[in-house]
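1. structure, please.
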Amino acid sequence: MTSGTTITADAAGTWTLGDLTVNRMGFGAMRLPQDGRAFAPDSGSSDRERAIGVLRRAVELGVNHIDTAAFYFSALRSANELINRALAPYPDDLVITTKVGPGRDPSGAWLPAATPAQLRGQVEENLRQLGRDHLDVVNYRNQGADSIAEHFGALAELRERGLIRHLGISNVGPRHLAEARAIAPVVCVQNKYALGLPGEDDDFLDLCGEQGVAFVPFFAIAGAGRESGAGAAESEQVLAAARAHGVTAAQIRTAWTLQRGPHVLAIPGTGNPDHLVENVAAGALRFTADELAALDALHHGGA
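-> Below you'll find the model as predicted:
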């Protein structure tokens, strides 16, 4: 990629979540609260200011879609509190997507899956932490249930009451999408998806596009590394593409997901300002037909 010019989030194009237009290159806040893992070793109280600086820089770079959750917190900080501190009063075009379903007690221990009746409390907690009177998009995060109708229906009622503007679902399959769409409009599906992790989500991603539903991969860079981040040896196909474009392997992985369809949104997260710039710049990458074929072959091979 050419140097000297700062690439902004609009380079990846836009998508519409209901009536909300977002740049396809967004930001995931999951890593921001994690002690000692998203930040440099100089740590301490500077971590909080560093995270706030990253969020503000993301908005400066044109990011107007931020993914978060009330259960993204550590002993020292929470993602929602950081977002509120960094960005309120919020820009008019900023879309904050949060998710409910899982929960954690104050010690950080995971709680049993929320009941439908408990979802209102989770929505209100997100509202309080973010300092909003409504939530732009709320994803119901499924925790392995065959049916999400009762939980999604509870959120649909909160949407009717004006607490939520749009609804999405996470960690789901095609049957869950059909079930949810029979209850209320679904603007996005957020599932684990990454280059080299083939499976039923390949077809599901395409199905979402056919139905006008955004597909939002998480762990798109980390892949099988999940919360720990990318750690395995990188494949030669990815490294070759990175060398050809003068970018990192992480940028190649992000760009590949974006090129799976115009409805695919990226939400890479980082607490490192340099990595943030790289993540946003990945939205401007365009592969040759041969490069894309090699990466697609890697994906379908599962390497």
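
2. CA only for contacts and neighbour counts going forward, please
-> OK.

3. tell me the secondary structure for H166?
-> Recorded secondary structure, H166: strand (DSSP: H, G, I helix; E, B strand; the rest coil).

4. excluding chain neighbours, what is closest to it?
-> V137 (4.7 Å; CA to CA, 6 or more residues apart in numbering).

5. isn't that neighbour up against G162?
-> No: between V137 and G162 there is no contact under CA atoms under 8 Å: 11.7 Å.

6. second chain to compare with the first, below:
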Amino acid sequence: MTETGERPAQRSGVYRIGGDLPVHRLGFGAMRITGPGVWGEPADRDEAIRVLKRAVELGIDLIDTADSYGPYVSEDLIAEALHPYPDELVIATKGGFVRTAPGKWVPVGRPEYLRQCVEMSLRRLKLERIDLYQLHRIDPKVPPADQLGELRALQDEGKIRHIGLSEVTVDEIKAAREHAPIASVQNLYNLTERKSQDVLEYCEAEDIAFIPWFPLATGELAKPGSVVADVASRHGATPAQAALAWLLHRSPVMLPIPGTSKVAHLEDNVAAAAISLSPEEVAEFEKLSG
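-> Coordinates of the predicted model:
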């Protein structure tokens, strides 16, 4: 808690997913609470539970996961740690990937499989409705109308509140919106990787949440004497914290979800919400590229 009673993540501001689902903009990505290769149980299960509980204590009310994380391990841990859930907590999950081995991801978008994914995520997470359900990848072997149509049917049945996409182009978002309302897009985006810049701009124009995965990558841009390192130093922060603060400043629809399996790292990440970059510092970061 801060001196005003405010929890740290609350300083990141609020965004309403789909126009009616308020969350603090700094969330938590629950991929890293699994084993190596996003496979199996975490090395320290008790610490993973502590991370999830601490995230909520810090004011995080958006937790992003997927049935493929583990597989199933991340969703199970979330339910174990946090159910019954606080009223304000939004759990976003994803489906449409089959896991065959550590590091292996195979998209499967057949309607009957997606329906099974939703039903099983509801069971594992102990939910009656998933607030944000994201198609983890569009399966190129299945007509988009079939994939999005099934999610829309599940939405109409009250099992999904909002539908999201992951790793898509602007054209794919537009095509998907012909079959279902799209409330969020989750693409790779960070200080060194901005190939989804046009997607971010489209999301801004259409008021669609943009959830950048792998948000803390800084690479060579964070080396001593760099712009990132210098800006971070001015704020008594780490380069990773400065990069996360930049994402929060970059767009009002940006919802970063840095993940970790350690409480100390979680607390460091959330501290970035308190960093107020100047317009000049934001402009300096804008000029950088990986």
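
7. of V137 and G162 of structure 1, who's got more company?
-> Counting neighbours by other CA atoms under 10 Å for V137 of structure 1 and for G162 shows that V137 has the greater number, 24 against 13.

8. give me the aligned partner of that one over in structure 2.
-> Taking TM-score structural alignment, V137 of structure 1 has L132 as its aligned residue in structure 2.

9. what's the spacing between its match and V56 of structure 2?
-> Per CA to CA, to the nearest Å, L132 of structure 2 is found 18 Å from V56 of structure 2.

10. how about A237 of structure 2?
-> From A237 of structure 2 over to V56 of structure 2 (counting by CA to CA), the distance is 23 Å.

11. so between the two, which is more surrounded?
-> Comparing A237 of structure 2 with V56 by other CA under 10 Å, the one with more neighbours is V56, at 21 against 17.

12. that one pairs with which position in structure 1?
-> V56 of structure 2 maps onto V59 in structure 1, by TM-score structural alignment.

13. which residue in structure 2 aligns with A281 of structure 1?
-> Alignment note (TM-score structural alignment): A281 of structure 1 maps to A271 of structure 2.

14. what about its match, how many neighbours?
-> For A271 of structure 2, the count of nearby residues is 19 (other CA under 10 Å).

15. same thing with the one 3 residues further on?
-> Burial of A274 of structure 2, expressed as a neighbour count using other CA under 10 Å, amounts to 15.

16. for it, what are its contacts?
-> Shown in contact with A274 of structure 2 (CA atoms under 8 Å, 6 or more residues apart in numbering): P8, R11, S12.

17. quick revisit: mind checking the SS state of the match of V137 of structure 1?
-> strand.

18. before we move on, what about I211 of structure 2?
-> strand.

19. my guess is it meets A183, correct?
-> No: applying CA under 8 Å as the test, I211 of structure 2 and A183 come out as separate, 10.7 Å apart.

20. quick revisit: turn the contacts of A274 of structure 2 into TSV, columns for distance to L125 of structure 2, neighbour count and secondary structure.
-> Converted to TSV, the contacts of A274 of structure 2 look like this (distance: CA to CA, whole Å; neighbours: other CA atoms under 10 Å; DSSP: H, G, I helix; E, B strand; the rest coil):
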residue	distance to L125 of structure 2	neighbour count	secondary structure
P8	26	20	helix
R11	28	19	helix
S12	26	26	helix
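
21. determine the longest helix present in structure 2.
-> Secondary structure of structure 2 per DSSP state H: the longest helix is helix 111-125.

22. which parts of stretch 95-105 of structure 2 are buried?
-> G95, G96, F97, V98, R99 (16 or more other CA atoms under 10 Å).
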